[in-house]
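In: sharing a model that was predicted from the sequence below.
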Amino acid sequence: MLMYPRIDPIAIQVGPLAVHWYGITYLAAFGLFLLLANRRLRHQPFARIEGPGAWSRRDVEDMLFLGVLGVIAGGRLGYCLFYKPAYYATHPMEIFFIWQGGMSFHGGMLGVIVSQWWYARSRGKPFWQVLDFVAPCVPLGLAAGRVGNFINGELWGRAADPSLPWAMVFPQSGSFVPRHPSQVYQFLLEGVLLFVLLWLYARRERREAQVSAAFLVGYGVFRFIAEFFREPDAHLGLLSLGMSMGQWLCVPMVVAGILLWLWARRRHPATATA
């Protein structure tokens, strides 16, 4: 049984200026996106597109800028709507208090989709081509975010068997019960493993929208599994069928991914190798 190593959430402090580790992990996520997206420019079909629709590093930078806005706006609104709708309905101004914490991946994903729809429309690029470009570059950024969760000692796991070698006590939970380090599970599943699988899948040219569909299914399945080890939100607990809010949000995500993959297969029956 391990004890959570208390880590100062502030990485650097100079006078009143404090740089938090969580902010650094966000910067790492954006840096990883830039690195991977520039490599993605070499993949098909993006590498062979010429003329006005050609892909460039400027596209990567613009997509990242809009994506950051989508993550912040969508993540915050998603948390308010999915996890505490009654509270924020009576305290609407606190929706803007993002420094108090409270972000939702599913909301952030919807925000990114909207931002990339706007980008595709403004640049005259096919919407699904844009999302297929972005999807494999996302998981390592999610992994960086889970590192931030661990450093902050938040989103700890459910109670674990004390004999589990990596069971960990999180004093922040208000008890000394050994727990699953669910942040690490999510780092490995939704971050590293999803990245490896999706990057390998996307290296070959696929039918338009199938890479996006693979991301939806992959993340939804891995997050659903990880939620069995993650402590549910205290104000929600477990919902219908003994499932957490995170699991319920993953169900439509997986269903949408499967339907999208099948739709793409029927829409482009002879243009790709999936």
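Out: Happy to help now that I have it.
In: every contact and neighbour count from this point should use C-alpha atoms.
Out: Fine.
In: got a list of what Ile12 touches?
Out: Residues in contact with Ile12 (C-alpha atoms under 8 Å, 6 or more residues apart in numbering) are 18-20.
In: that one belongs to a helix?
Out: No: going by DSSP: H, G, I helix; E, B strand; the rest coil, the assignment for Ile12 is strand, not a helix.
In: can you tell me how far Leu66 sits from Val211?
Out: For Leu66, the distance to Val211 (C-alpha to C-alpha, to the nearest Å) stands at 20 Å.
In: please say which of those two ends up with more neighbours.
Out: Val211 (30 against 17; other C-alpha atoms under 10 Å).
In: so which residues of this structure form strands?
Out: Applying DSSP state E to the chain gives strands spanning 2-3, 10-14, 17-20, 168-169, 178-179.
In: so Phe105 is in contact with Gly75, correct?
Out: Yes: contact status for Phe105 versus Gly75: in contact at 6.0 Å, counting by C-alpha atoms under 8 Å.
In: who's more crowded, those two?
Out: Set Phe105 next to Gly75 and count neighbours by other C-alpha under 10 Å: Gly75 wins out with 23 against 17.
In: show me the contacts for the closest residue to the more buried one other than its chain neighbours.
Out: Closest residue in space to Gly75, ignoring its immediate chain neighbours: Gly108 at 3.7 Å, by C-alpha to C-alpha, 6 or more residues apart in numbering. Contacts of Gly108 were listed using C-alpha under 8 Å, 6+ apart, and they are 70-76, 78.
In: go through those and flag which are in helices.
Out: Mapping the contacts of Gly108 onto helices (DSSP state H) picks out 70-76, 78.
In: put together TSV for the contacts of Gly108, with distance to Glu205 on each row.
Out: TSV is the format used below for the contacts of Gly108 (distance: C-alpha to C-alpha, whole Å):
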residue	distance to Glu205
Gly70	27
Val71	27
Ile72	31
Ala73	32
Gly74	30
Gly75	31
Arg76	34
Gly78	33
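In: below is structure B, check it against A:
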Amino acid sequence: MLSYPQIDPVAFALGPLTVHWYGLMYLVGFIAAWLLALRRSERPWSPVRRTQVEDLVVYGAFGVILGGRFGYVMFYNLDKWLSDPLWLFRVWEGGMSFHGGLLGVLIALWLFSRRINQSFLALGDFVTIMVPIGLGLGRIGNFIGQELWGRHTSSWLGMVFPSDPLQLPRHPSQLYQALLEGLVLFLVLLFFTRKPRPVGMVSGLFLALYGSFRFVVEFFREPDGHIGFDLFDWVTRGQLLSLPMIAVGVGLILWSWLRPGNIDTVR
């Protein structure tokens, strides 16, 4: 059995202010996305000019934070919000959803694409490769914060999280997600975008791969205690939310590949 590394979830404190590793991971993710966007904006087919990257990152940050919080409330804690509407704004109590963050980013990209007069799909293709960086770092933050751990296991991969009241050996599913949704997805997209691709294909590949990776890892991740399984005593809320991503992703890939005259390049 693996041993959980004793890492304090609080990175540092400045007087009454405590800074958690999870928050730092978000900050590092945004900085990394900004730097990567600056570099990729120099490509001749980029829909974003170097001078527009900073505004793009700001739009994306608001989409992630607002959408992530709203999605967590709507998808996972609707009853709690209905009984306490102001809980939506108490972000310091924790709670973010990737699927909500994705919707928030899509809205932000649509608004930004209109502002710079560029194709929404082209802008999506440009941004997509930056997303796995934040995903991977965020899952590492989950691991350090001892949250969203995995299901009980008797395999050598199990570890006991100190904050687990049951003290059971569990899959470190946060690290599985960091590997698949972060590193592997980033490397695949990086390789795939080495040359221009038809508009929409990169976005479709991201949606299909992330949805598939998330669907698989959910088999190792402990379902939310207040929700459990949604279908057949094995389908989780995360899997249900990932199925539309896979369908839309595959459909977007086929549309991009088969659409007559789609010779535009990836942005």
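Out: Done, it's in. Remember, predicted model here, so these are calculated numbers, not experimental data.
In: the residue nearest to Gly75 of the first structure maps to what in the second structure?
Out: In the second structure, the residue paired with Gly108 of the first structure is Gly101, using TM-score structural alignment.
In: same deal with Cys250 of the first structure?
Out: Alignment note (TM-score structural alignment): Cys250 of the first structure maps to Ser242 of the second structure.
In: ok, that match to Thr265 of the second structure distance?
Out: 27 Å.
In: these two: which is more packed in?
Out: Set Ser242 of the second structure next to Thr265 and count neighbours by other C-alpha under 10 Å: Ser242 wins out with 20 against 17.
In: hmm, that one is touching Val216, no?
Out: No: using C-alpha under 8 Å, Ser242 of the second structure is not in contact with Val216, being 10.1 Å away.
In: returning to what we had before: just the buried members of the ones in helices among the contacts of Gly108 of the first structure?
Out: When burial is judged by neighbour count using 16 or more other C-alpha atoms under 10 Å, the buried members of those are 70-76, 78.
In: of those, closest to Leu164 of the first structure?
Out: Proximity of those to Leu164 of the first structure (C-alpha to C-alpha) peaks at Gly75, which lies at 33.5 Å.
In: what is the equivalent residue in the second structure for Phe176 of the first structure?
Out: In the second structure, Phe176 of the first structure lands on Gln167 (TM-score structural alignment).
In: how about that match, nearest residue that isn't a chain neighbour?
Out: Of all residues not flanking Gln167 of the second structure in the chain, Val160 sits nearest, at 5.8 Å (C-alpha to C-alpha, 6+ apart).
In: measure the residue mapped onto Phe133 of the first structure from the second structure to Glu54 of the second structure for me?
Out: Alignment note (TM-score structural alignment): Phe133 of the first structure maps to Phe126 of the second structure. Phe126 of the second structure is 14 Å from Glu54 of the second structure, where distance means C-alpha to C-alpha.
In: the two: who's more crowded?
Out: Phe126 (24 against 14).
In: okay, now Val105 of the second structure: neighbour count?
Out: Neighbours around Val105 of the second structure, by other C-alpha under 10 Å: 24.
In: give me every residue that touches Met245 of the first structure.
Out: Applying C-alpha under 8 Å, 6+ apart, the residues near Met245 of the first structure are 82-83, 232, 236, 238-239.
In: do that again at 7 Å, thanks
Out: Met245 of the first structure is in contact with Leu239, counting by C-alpha atoms under 7 Å, 6 or more residues apart in numbering.
In: what of Phe187 of the first structure?
Out: Phe187 of the first structure is in contact with 143, 146, counting by C-alpha under 7 Å, 6+ apart.
In: what residue in the second structure is paired with it?
Out: In the second structure, Phe187 of the first structure lines up with Ala178, judged by TM-score structural alignment.
In: look up how far Leu254 of the second structure lies from its match.
Out: Relative to Leu254 of the second structure, Ala178 of the second structure is positioned 28 Å away (C-alpha to C-alpha).
In: to which residue of the second structure is Pro92 of the first structure aligned?
Out: Using TM-score structural alignment as the criterion, Pro92 of the first structure maps onto Pro85 of the second structure.
In: which ones are touching that match?
Out: Taking C-alpha under 7 Å, 6+ apart, we find Pro85 of the second structure in contact with no residue.
In: same check, this time on the one 3 residues further on
Out: Contacts here follow C-alpha under 7 Å, 6+ apart; on that basis Leu88 of the second structure touches 73, 81.
In: spatially nearest residue to the alignment partner in the second structure of Tyr79 of the first structure, not counting backbone neighbours?
Out: Matched to the second structure by TM-score structural alignment, Tyr79 of the first structure sits across from Tyr72. In space, and not counting its chain neighbours, Tyr72 of the second structure is closest to Ser97: 4.6 Å by C-alpha to C-alpha, 6+ apart.
In: quick one: contacts for that neighbour?
Out: Applying C-alpha under 7 Å, 6+ apart to Ser97 of the second structure gives the contacts 68-69, 71-72.
In: pretty sure Phe213 of the second structure contacts Leu183?
Out: No: between Phe213 of the second structure and Leu183 there is no contact under C-alpha atoms under 7 Å: 11.8 Å.
In: mind listing what Leu198 of the first structure touches?
Out: Contact analysis of Leu198 of the first structure by C-alpha under 7 Å, 6+ apart lists 136, 215.
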